[in-house]
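**Q** give the three-dimensional model of this entry:
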Amino acid sequence: MLVFLKLGGSLITDKNKPHTPRREVINRLAAEIASARRQNPALQWVLGHGSGSFGHVEGKKYATRSGVRGHEQWLGFAQVWSAARSLNQIVIESLTQAGLPVIAFPPSCCIVASDARISTWEIGPLRSALANGLSPLVYGDVVFDTVRGGTILSTEDLFSHLAHLLKPDRILLAGSEQGVWADFPACTSLIEQITPATYRQMTGHIGDAIATDVTGGMAQKVKSMLDLVKSIPGLQVSIFSGEIPGLVFHALSGSTPGTLLHGEM
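**A** Okay, the predicted model is just below:
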């Protein structure tokens, strides 16, 4: 079985304090992932993490996602790269100390985009890492772009591209929210399951609620994952909270916490 697991930026950093990792949380999550690996050594996974209060600060300042033109924006491009790399190193160290054979694949080094969509990514080395029992790690990062000059790709962008090539069985998105709320920001009604059909019915009622999620990206996250569910038979996606100790371990062990996205039964 192949699983993609993302540790959200709001989970592993303090979004209210620039460049502030939540080291205790990162270490706990690393321990849970390592425990899941010991329980099921045959399980393969691709790990990913967001940038949180690291890359997003500079990215917003220089509007890097929208494109890079001129000296000042290229300076910002480099600053986003540096911030994302700093957080990635912290995550790598924690995972390695937990005994996980993790190896990072920085997007800035191996991806070329076209208008913020991946156009070139040679994933042969990543396939080799999986084949040899290693845990590939990707993360939100800057990349060069043939249309925009440069841009930022999220972990969901990376997972979406990889999913079409590697065909994972499950995608686990661990963040700071318990799942997708039907009534954000009141957060009293959690949506347990979403399918392409039910999402079409929901959008008229809760589309605005999803769109105003604190991360600013829940709507796009749900839409992009549903696109994958529709195109990859049998794929299941769980959006859940990594704040609850043990939940990442249980998700890797087969449970479906939070909100489950899946195809029509």
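**Q** only C-alpha atoms for contact and neighbour calcs from this point on.
**A** OK.
**Q** against Leu252, how distant is the residue lying closest to Phe249 once chain neighbours are set aside?
**A** Distance criterion Cα to Cα, 6 or more residues apart in numbering; nearest residue to Phe249, sequence neighbours excluded, is Glu32 at 4.9 Å. From Glu32 across to Leu252, the span is 9 Å (Cα to Cα, to the nearest Å).
**Q** element containing the closest residue to Ser66 other than its chain neighbours?
**A** Taking Cα to Cα, 6+ apart, and ignoring the residues beside it in sequence, Ser66 has Thr151 as its nearest neighbour in space, at 6.4 Å. For Thr151, the host element (DSSP states H and E) is strand 149-153.
**Q** ok, which stretches of this protein are helices?
**A** Here the chain has its helices, by DSSP state H, at 9-12, 23-39, 55-62, 70-97, 107-110, 124-131, 155-166, 196-211, 218-231, 247-252.
**Q** how about the second one: buried residues?
**A** Read it as helix 23-39. 25-37 (16 or more other Cα atoms under 10 Å).
**Q** elements contacting it?
**A** helix 9-12, helix 70-97, helix 247-252 (3 or more Cα pairs under 8 Å, 6 or more residues apart in numbering; DSSP states H and E).
**Q** here is the second sequence; please produce its structure so I can put it next to the first one:
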Amino acid sequence: MTQTFKKSNADAGITVLKIGGSAVTDKNAKAGLAKEEEMRRIFKEIATFSGKLVIVHGAGSYGHTYAKEYGLDKGFHKEGFLITHDSVRLLNDMIVKGLRAESIPAVPLQPLAFSVCADGRIQSMFVEQIELMLDHGLVPVLHGDVCMDTVRGSCILSGDQSLPYVAAALSAKRVGLGSAADGVLDSNGQVIPQITPQTFESVKKHIGGSAGTDVTGGMLGKVSEILELAERTGIESCIFNANTPGNVADYLNGKTIGTRISRN
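**A** Reported below is the predicted structural model:
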């Protein structure tokens, strides 16, 4: 299908967007349950963007529920490994089909097939195919997945960890995390406008976990991962509410919204 993206005012470089599992699934569900209306609206907003784009989506109730049940954040369990991977692939397939319905040339990428971890951290991830896809006008879509691990046997490779790895490898210009919250919130429920390495310790105590089942660290895990990205590469990120209509389109088309995470 011919791409019909509208003209964007964003930078000409690569944008990496994470769609949080909490934004498109019910993370309190005992099994995978998608927020289909939210998905469709988000996909329509993504279709307003015309630049090079990589999408990473969380696993939500399609992954975290099974990962917790089988203890996959602690080690290998053959049955749990297979069930969890099949479930997150189902969500990825649903998202890719929804994106294509909006004329977005989405391509599914299962991190299990091209990544190896060591004690829960990425040891290697082949990303050359992502660069080639972008050069040919495709939109790679990665997701939270199970992964082989040289220490544990297997582990959970969250989208929160894949996101900064891919962003750094591709020298991305912009990184956005669309969650189910307005940004990183303080103890009064107010958005913290900016977090830097210098301010992180003072705000860390305010940052909570996830409202639903999450074996990958919740909001604190997200902030820690992309703060490290900022320190290491200077790439800035924003955490914003993907469930607020217009936010995904606004971010993709150049606005800084929610909480900005930067080196200084």
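**Q** now what about the TM-score between them?
**A** The TM-score (TM-score structural alignment, normalised by the length of structure 2) is 0.90; 247 aligned residues with a Cα RMSD of 1.3 Å.
**Q** still on that earlier bit, and the residue nearest to Ser66 of structure 1, what pairs with it in structure 2?
**A** The equivalent of Thr151 of structure 1 in structure 2 is Cys155 (alignment by TM-score structural alignment).
**Q** how much space separates that match from Asp119 of structure 2?
**A** Counting by Cα to Cα, the gap from Cys155 of structure 2 to Asp119 of structure 2 is 8 Å.
**Q** which of the two has more neighbours?
**A** Taking other Cα atoms under 10 Å, Cys155 of structure 2 and Asp119 do not tie; Cys155 has more neighbours (28 against 17).
**Q** wait, that one sits on Lys78?
**A** No - using Cα atoms under 8 Å, Cys155 of structure 2 makes no contact with Lys78, being 11.7 Å away.
**Q** neighbours of the nearest residue to Ser262 of structure 2 once chain neighbours are set aside, just the number please.
**A** Closest residue to Ser262 of structure 2 apart from its sequence neighbours, by Cα to Cα, 6+ apart: Glu236 at 4.8 Å. Neighbours of Glu236 of structure 2 under the rule other Cα under 10 Å: 21.
**Q** residues in contact with Gly50 of structure 1?
**A** Lys6, Leu7, Gly8, Gly9, Ser10, Tyr139, Gly140, Ser154, Thr155 (Cα atoms under 8 Å, 6 or more residues apart in numbering).
**Q** tally of neighbours for whatever residue of structure 2 lines up with Ser119 of structure 1?
**A** By TM-score structural alignment, Ser119 of structure 1 lines up with Gln123 in structure 2. Counted with other Cα under 10 Å, the neighbours of Gln123 of structure 2 add up to 12.
**Q** likewise Cys187 of structure 1?
**A** Cys187 of structure 1, neighbours per other Cα under 10 Å, totals 14.
**Q** mind checking how far it is from Phe240 of structure 1?
**A** Taking Cα to Cα, one finds Cys187 of structure 1 at 14 Å from Phe240 of structure 1.
**Q** same question, Gly175 of structure 1
**A** The gap separating Gly175 of structure 1 from Phe240 of structure 1 is 6 Å, by Cα to Cα.
**Q** about what we covered before: overlap in contacts, Cys155 and Asp119 of structure 2.
**A** In contact with both Cys155 of structure 2 and Asp119: Asp149, using Cα under 8 Å, 6+ apart.
**Q** okay, now Met1 of structure 1: neighbour count?
**A** Neighbour tally, Met1 of structure 1, other Cα under 10 Å: 10.
**Q** in contact with it, which residues?
**A** Ala42, Leu43, Gln44, Pro168, Asp169.
**Q** which PyMOL command selects the buried ones in the residues you listed?
**A** To isolate the buried members of these in PyMOL, using 16+ other Cα under 10 Å:
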select buried, resi 44+168+169
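**Q** was I right to think the residue nearest to Ser66 of structure 1 contacts Val142?
**A** Yes - using Cα under 8 Å, Thr151 of structure 1 makes contact with Val142 at a distance of 5.6 Å.
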